[in-house]
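Asker: Sequence and predicted structure are below.
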Amino acid sequence: MNVSNATIEDVLNRLTNQTKLYFQRDNNTISVTATSPSTAQASPGQNKTVSGLITDATGEPIIGANIVEKGTTNGTVTDVDGNFTLQVSGNAVLQVSYIGYLAQEINTTDRTTIDITLAEDTQALDEVIVVGYGTARRSDLTGSISSVQGADLTSRSTQMLSTALQGQVAGVQVTRNSGGPGAQGTIRIRGVTTLSNNDPLVIVDGVPSSLNDVIAADVETMTVLKDAASAAIYGSRAAAGVILITTKRAKDRQFSFDYNYEYGIDRPTTRPTNGDVIDWMNVQNEVKWNDGASDPYSQYSQETIGSWLTNHAVDPYHYPNTDWMNLLLKKSTSHEQHMLSVTGGTEKLRTKSTFNYQKGDGYYESKSYERIAGRVNNDYLVNDWLRTNIDLDFSKSNAISPSQINPISHAYLASPYYPVQWEDGRYADTKDGENPLAALRLGGTNRQNYYKFGGKAQIDLTPLEGLTLTAIYAPRFAFTKGKKFTRAVPLYYENGSMTYMAAHRTTNLEETRND
């Protein structure tokens, strides 16, 4: 065939008409097929086989890379040579991933052979971790170290930083003996490691401090040193591990004003169901029977048990069926939090100020926690070899609880056989000088106020590149004030006589302070 002054596409079309072969141009490559590409291409509703090779940036095959058809569970892995074959739909998108590499999504439309090169995920390897002697890249670390970002801590709706750490770091156990507002967590790094103090050493911006003195929203990063190598830096204080906290600071030419408000409703996941007065009387009879009584109804007769609820509907004061759980405990409670942050900075001077207010109520009356806290971080760059930091922080908290009673235990242990009040509103003696509802409402409160003021002045001098001399002065003042008011609570019998609760016989006021 002789052709002149014609395009390549015209030549290929003429060849197709003469030879019945089909030619397709892809850049500088021309492919020849016996069938038309339009008919050979799989439609979206048809399946096709896709194969290919997966390598890294150096051309080495990646063994065990995951290839999954997006939106399905259809997938495979590469073999020892990096090859794969997978049956997919006509317009499938493949998701390719492997540990330490960036994932990719590949569209297979018009393609049946795919070669893929995965790039290393350098971000995870280059992440800077704060360690006891400065900072280091994660790829250079040899000790057992875990890091948590501040955003992961603030996502937890909790008032204490120790409880926000729960479940965040492997090898760190956080337990709580109470779910009440302001309850703190006990932290154990890899279990009990010493016979003395097992609390980890907490370092905030290079200064020993307390974990719960820091608001979660102020945390930039939290690093947990879990192995014995931390003792080389901090000595015996690090026997139970070290927690390093870096607070947020302003950045160059960063100006922002942020306000965040949180309000939440708290409900118990589930509550045990108490038995009613009929269950209680049957249990008392069974106790007597197990102790050797001759009659299984030795304490409460069948007639008494059978008619009790009928009589209760007419005379609830002499035939009570008291539900102490609903009387003492709330079905739900609430908490709220206000967060204000002001950030400003120039090339020389940068300031970040945060103010926080928290309040949470407990699941019963006279139980609450309230805290006001603030932090101001200032950075001043004097010149290339001298910089200073001046930080201030403060907090004030107020925890309120009942003076003597634990309502939760009484909610499940108090007998439904005894009335709460008589018809005239006076509180009844349930048994042996006890009435948990009267103690909760009239018995007084225990208030604990905690005050903390702290500051840090730091000078960093860099006389030579790679050498920094640091001087820190960090005073810290903390003290508590307690006021426990216990009131005498009178209880009355049906005949009108009166007695006082066993734990509330007198009215007194106790004040404690350690300032």
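Answerer: Thanks, I have it.
Asker: drop to CA atoms for contacts and neighbour counts, all remaining ones
Answerer: Fine.
Asker: Now do the helices in this protein.
Answerer: For the chain, the helices defined by DSSP state H occupy 8-19, 37-40, 122-126, 150-154, 161-164, 231-234, 277-290, 302-314, 324-328, 407-413, 436-442.
Asker: Tell me which of those is the most buried.
Answerer: Per-stretch averages of neighbours, counted by mean count of other CA atoms under 10 Å, single out helix 161-164 among those, with a mean of 22.
Asker: any chance of the helices of the chain in a markdown table, with distance to residue 506 too?
Answerer: Output for the helices of the chain, formatted as a markdown table (distance: least, CA to CA, whole Å):
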| stretch | distance to residue 506 |
| --- | --- |
| helix 8-19 | 106 |
| helix 37-40 | 96 |
| helix 122-126 | 64 |
| helix 150-154 | 45 |
| helix 161-164 | 38 |
| helix 231-234 | 51 |
| helix 277-290 | 32 |
| helix 302-314 | 35 |
| helix 324-328 | 23 |
| helix 407-413 | 20 |
| helix 436-442 | 12 |
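Asker: and of these, who's closest to residue 108?
Answerer: For these, the distance to residue 108 is smallest for helix 37-40, at 14.3 Å, taking CA to CA.
Asker: Which residues are in contact with residue 148?
Answerer: 168-169, 221-223 (CA atoms under 8 Å, 6 or more residues apart in numbering).
Asker: Can you tell me which of the residues you listed is nearest residue 322?
Answerer: Nearest to residue 322, judged by CA to CA, of the contacts of residue 148 is residue 168 at 43.0 Å.
Asker: how far away is that closest one from residue 383?
Answerer: 40 Å (CA to CA, to the nearest Å).
Asker: more crowded one of these two?
Answerer: Each of residue 168 and residue 383 has its neighbours counted (other CA atoms under 10 Å); residue 168 has more, 16 against 9.
Asker: Report the spatially closest residue to that one, excluding sequence-adjacent ones.
Answerer: Excluding the flanking residues, the one nearest residue 168 by CA to CA, 6 or more residues apart in numbering is residue 148, at 7.2 Å.
Asker: How much space separates residue 139 from residue 470?
Answerer: Residue 139 sits 26 Å away from residue 470, taking CA to CA as the criterion.
Asker: An error on my part: the question was meant for residue 171.
Answerer: Residue 171 is 32 Å from residue 470, by CA to CA.
Asker: who's more crowded, the two?
Answerer: residue 171 (15 against 12).
Asker: ok, now which ones touch that one?
Answerer: 189-190, 226.
Asker: what's the answer for residue 86, then?
Answerer: With the criterion set at CA under 8 Å, 6+ apart, residue 86 makes contact with 49-51, 75-76.
Asker: Looking at these, which is nearest residue 178?
Answerer: Nearest to residue 178, judged by CA to CA, of the contacts of residue 86 is residue 75 at 46.4 Å.
Asker: okay, pairing it with this:
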Amino acid sequence: KHKDMQENNNHAHFASKKSEKFLTVMKIWFLISLLCVFSISAENTYSQSKTVSAELKNITLREALQEIEKNSDYLFLVMDDTERILSTKVNASFNSQSIDEILNLLLKDTGLSYSIVNRQITISRKPLAEESKTEINTTNEVVQQTEKTITGRVVDEKGESIIGANIVEVGTTNGTITDVDGRFTFRVANDASIQISYIGYLTQTINTTGRTNFNITLVEDMQSLEEVVVVGYGTQRKANLTGAVSTVNVEETLGSRPIPDVGRGLQGTIPGLSIMVPSGEVGYDPIMKIRGQIGSIEGSSNPLILLDNVEIPSLQMVNPNDIESISVLKDAAASSIYGSKAAFGVILITTKKGAATEKTEITYSNNLVWQQPFKEIEIAGIDGLEYTLEAHKNMKASGPAGGFWRISDESFEKAKEWQEKYGSTIKYNDPVVYGRDWIYDGTDKYGYRIYDPVKTMIKNSAFSQNHNISLNGKRKETSYSLSVGYLGQEGMMKPAKDDNFNRFTGNLNLSSKITDFLTVRGGAMYSDATKKYPNSPYGFISDPWLYLYRWSRLFPTGVLENGEEIRDPYFDTKNAHTAVDRKKYSNLNLGTTLDLTENWDFNVDYAYSTQFNQETTSLPTFSAREPWYTPVRLYDDEGNQVYVDENGNPTDTGGMPAYRFPFVNYVTKDKSNYYKNSFTSDKHTVNVVTNYYLNLADQHMFKFMLGSNIVSYEWDNHWSKKTDLIDEDNPQFNFAVGTETVGGNTNWDSQVGYFGRVNYSYMDKYLLEGNLRYDAT
């Protein structure tokens, strides 16, 4: 009995502990449930409490969702298979409505559904079962009938899944990528073709008509992987590259385009290579940067440009038609093999060397081009005056707005009236008239007329031409290439006497295999480029263009006042002397290759290059009416004050006293001058490179390279300037009688570098490369 009582007590104690544990679990469950309900309630409360207003007039559903994003805190996540339906046009207006109300209306009868989690809204297709239960309009029925869902798997030749392959419906942006198992699913048109692509594999295009399931095998692009790429002092198979090297398909990139230089042709073709043309003027070198813009505050951050392993000063000297290949070295391996000059990358250009098989080809090509501005050049007119006036008021500044030409509320209204009254009748180059086009109140000038500097300064079109003739061939063991090219470009500056760029180029390459172990080669290159442009009296080459934007359109441009010229960009350019910038470059090179064994070669190359630059400018006297400062009274031939009405017509009685711009000599005779700057340079370059190839059991592949690079560079420049021209129509030193000043400089430097590289490949799968360079200067 005692034992039974003890057992009962134990059972009661156990039941009590079990009840306490159960209550504890129930409390925790209740708390978690309460938190979940609160969380869901909070999320729903957010979506219910926030209202959105939007005007969605005749735009696509995708644009409507983007507009809602702008006007709210919501973010939309759109699934890939909704692309076609998102192109549906919508027309609706919402004012302080909840997001649920808006989406229910926008997505009605579209086959799309949405889900809201906090601030993220996911747009997706309704499940097929749900779509079949939902009534849809005729348009959507047609969409459903002409679409289908396709599935498939993408693998390589070994049957392994390809993750991240791109599958795109041809002719659309509708597409998807394969998952970790190489599988994909998305909707396409019934008769669609899909394109499958992946890096290192050949792209495939498959027609899906009559099929919904696909097993796709991608084949490796062996041609791409076997392609030989020019790298530092040698070549490598593309498959074995370890550094950041980009190559250019020269034929596609440069072959069919009427481009003046290589730099402009490379724009947008190489990742990490930024190319900017600093001026629209013909003959200007593009600025090229690799992986960034600024590398040194005082030094240059330009890449090293090598033509057949010889540094060249400008890409303008290279005829794009002579180029065989271009490689861009972008990482630290560039400077480790080319030295400190390559700290900001290397651009390697190789010229054509001749035919690969026994034949002779003569090729002539040309491009005749009429160039126009690619978009309308707009300079602020009435809207610019209004902005100036409003900005002046917002700053609470005193007096009228503007600088040399003032703007007030009254003159702004007059300017608008002028446009209505004269805008369609007075031509852009008609003379400026006081009273009609501008007034002077005794303190400030106020303009009414808006001038057109673009039409005044810029041609409607400019002619350019490019001619190339080349001879390429091979006879037995000798390959040869000879080419001659001409480029002629006209600039867009309308009033200039000369605004053009001309370049003549010649290139010769010969290579002959004398014996089984000895090959000799040689070549020559010549470039003669001349740029002509108006020498601005302001001292800046591009100043006429600068002042188109710097000045208000109230400044008279390209018009006469009472038959006399006005100081402005048009007449300064029209009366300027032509500046001539001529650059000549020539290169002679010799080289030999010794094949010491089947796996060991020895290469020696020598190049001599010379450069001659000459810049010639002259500055004549300049006199004109000055529209900047205080005007003067206008008198007739008898010395009487002229009076005009509001249309600028002289009056015998009444009217306002007329003014005109003062006459100034802003380049006087003692400031006129003739100037010449000459620069010459000589460079000697020697490259010695040896390569050794080692193959161990067809698994371990080694390539050893050692070499030396020696450069000697000497330059000299001289400039002279003589003032006071006595014959401005034929400027030269003999026809100047003023002060003569001269100057110049000279320099010599040399550099020797020793470098090496080791490449290792294990079964063409695992690659290792090491570079080393030592420089002395």
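Answerer: Perfect, I can see it now. Being a predicted model, the structure only gives us computed values, none of them experimental.
Asker: Need the TM-score from the superposition.
Answerer: Scored against TM-score structural alignment, normalised by the length of the first structure, the superposed chains reach a TM-score of 0.77; 465 aligned residues with a CA RMSD of 4.0 Å.
Asker: Could you single out the nearest of the contacts of residue 148 of the first structure to residue 368 of the first structure?
Answerer: Set against residue 368 of the first structure, the nearest of these by CA to CA is residue 168 (26.8 Å).
Asker: Can you report how many residues lie near residue 478 of the first structure?
Answerer: When neighbours are counted by other CA under 10 Å, residue 478 of the first structure comes out with 14.
Asker: before we move on, back to that, of the helices of the first structure, which is nearest residue 296 of the first structure?
Answerer: Going by CA to CA, the one of those nearest residue 296 of the first structure is helix 277-290, 5.3 Å.
Asker: with the second structure superposed, average distance for the closest one?
Answerer: For helix 277-290 of the first structure, the mean deviation from the second structure after alignment is 9.2 Å (mean CA distance after the TM-score superposition for the first structure).
Asker: Buried subset of the contacts of residue 171 of the first structure, written for ChimeraX?
Answerer: In ChimeraX, a selection of the buried entries from the contacts of residue 171 of the first structure looks like this (16 or more other CA atoms under 10 Å):
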select :189,226
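Asker: Now do the contacts for residue 295 of the first structure.
Answerer: Taking CA under 8 Å, 6+ apart, one finds residue 289 in contact with residue 295 of the first structure.
Asker: Which entries within the contacts of residue 86 of the first structure meet the buried criterion?
Answerer: The buried subset of the contacts of residue 86 of the first structure - by 16+ other CA under 10 Å - is 50, 75-76.
Asker: Nearest to residue 311 of the first structure, out of those: which one, please.
Answerer: Of those, the one sitting nearest to residue 311 of the first structure (CA to CA) turns out to be residue 75, at 69.6 Å.
Asker: State the distance from the closest one to residue 114 of the first structure.
Answerer: From residue 75 of the first structure across to residue 114 of the first structure, the span is 15 Å (CA to CA).
Asker: cool, residue 495 of the first structure as well?
Answerer: Using CA to CA, one obtains 94 Å as the distance from residue 495 of the first structure to residue 114 of the first structure.
Asker: These two: who's more crowded?
Answerer: Between residue 495 of the first structure and residue 114, counted using other CA under 10 Å, residue 114 has the larger neighbour count: 14 against 6.
Asker: Tell me which entries of the contacts of residue 171 of the first structure lie within strands.
Answerer: residue 189 (DSSP state E).
Asker: which strand is the longest one in the first structure?
Answerer: The residue-count maximum for a strand in the first structure (DSSP E) belongs to strand 445-464.
Asker: Superposed on the second structure, what's the mean shift for that strand?
Answerer: Following the fit onto the second structure, the mean deviation recorded for strand 445-464 of the first structure is 1.1 Å by mean CA distance after the TM-score superposition for the first structure.
Asker: In the second structure, what range does that strand match?
Answerer: Mapped onto the second structure using TM-score structural alignment, strand 445-464 of the first structure covers residues 578-597.
Asker: follow-up on the earlier one: ok, and for the longest strand of the first structure, which residues are buried?
Answerer: Buried, per 16+ other CA under 10 Å, within strand 445-464 of the first structure: 445-456, 458-461.
Asker: Over to stretch 483-498 of the first structure?
Answerer: Neighbour-count burial for stretch 483-498 of the first structure flags 483-492 (criterion: 16+ other CA under 10 Å).
Asker: what does stretch 170-184 of the second structure give?
Answerer: Applying a neighbour-count criterion of 16+ other CA under 10 Å, one finds 170, 174-179, 182-184 buried in stretch 170-184 of the second structure.
Asker: Against which helices or strands is the strand or helix carrying residue 29 of the second structure packed?
Answerer: Using DSSP states H and E, residue 29 of the second structure falls within helix 2-49. Applying 3 or more CA pairs under 8 Å, 6 or more residues apart in numbering; DSSP states H and E, we find helix 2-49 of the second structure packed against strand 89-98, helix 99-106.
Asker: what comes into contact with stretch 150-166 of the first structure?
Answerer: Contact partners of stretch 150-166 of the first structure, identified using CA under 8 Å, 6+ apart, comprise 172-176, 181-187, 211-212, 214-222, 358.
Asker: Next, the distance between the ends of it.
Answerer: 14 Å.
Asker: Check stretch 192-199 of the first structure too.
Answerer: Its start and end residues considered, stretch 192-199 of the first structure measures 9 Å (CA to CA).
Asker: Run the chain-centre distance for that stretch.
Answerer: Centroid displacement of stretch 192-199 of the first structure relative to its chain, using CA atoms, centre = their mean, to the nearest Å, is 25 Å.
Asker: how much space is there between the residue mapped onto residue 483 of the first structure from the second structure and residue 23 of the second structure?
Answerer: The alignment partner of residue 483 of the first structure in the second structure, by TM-score structural alignment, is residue 616. To residue 23 of the second structure, residue 616 of the second structure is 100 Å away according to CA to CA.
Asker: about what we covered before: excluding its backbone neighbours, what's nearest the match of residue 483 of the first structure?
Answerer: residue 676 (4.5 Å).
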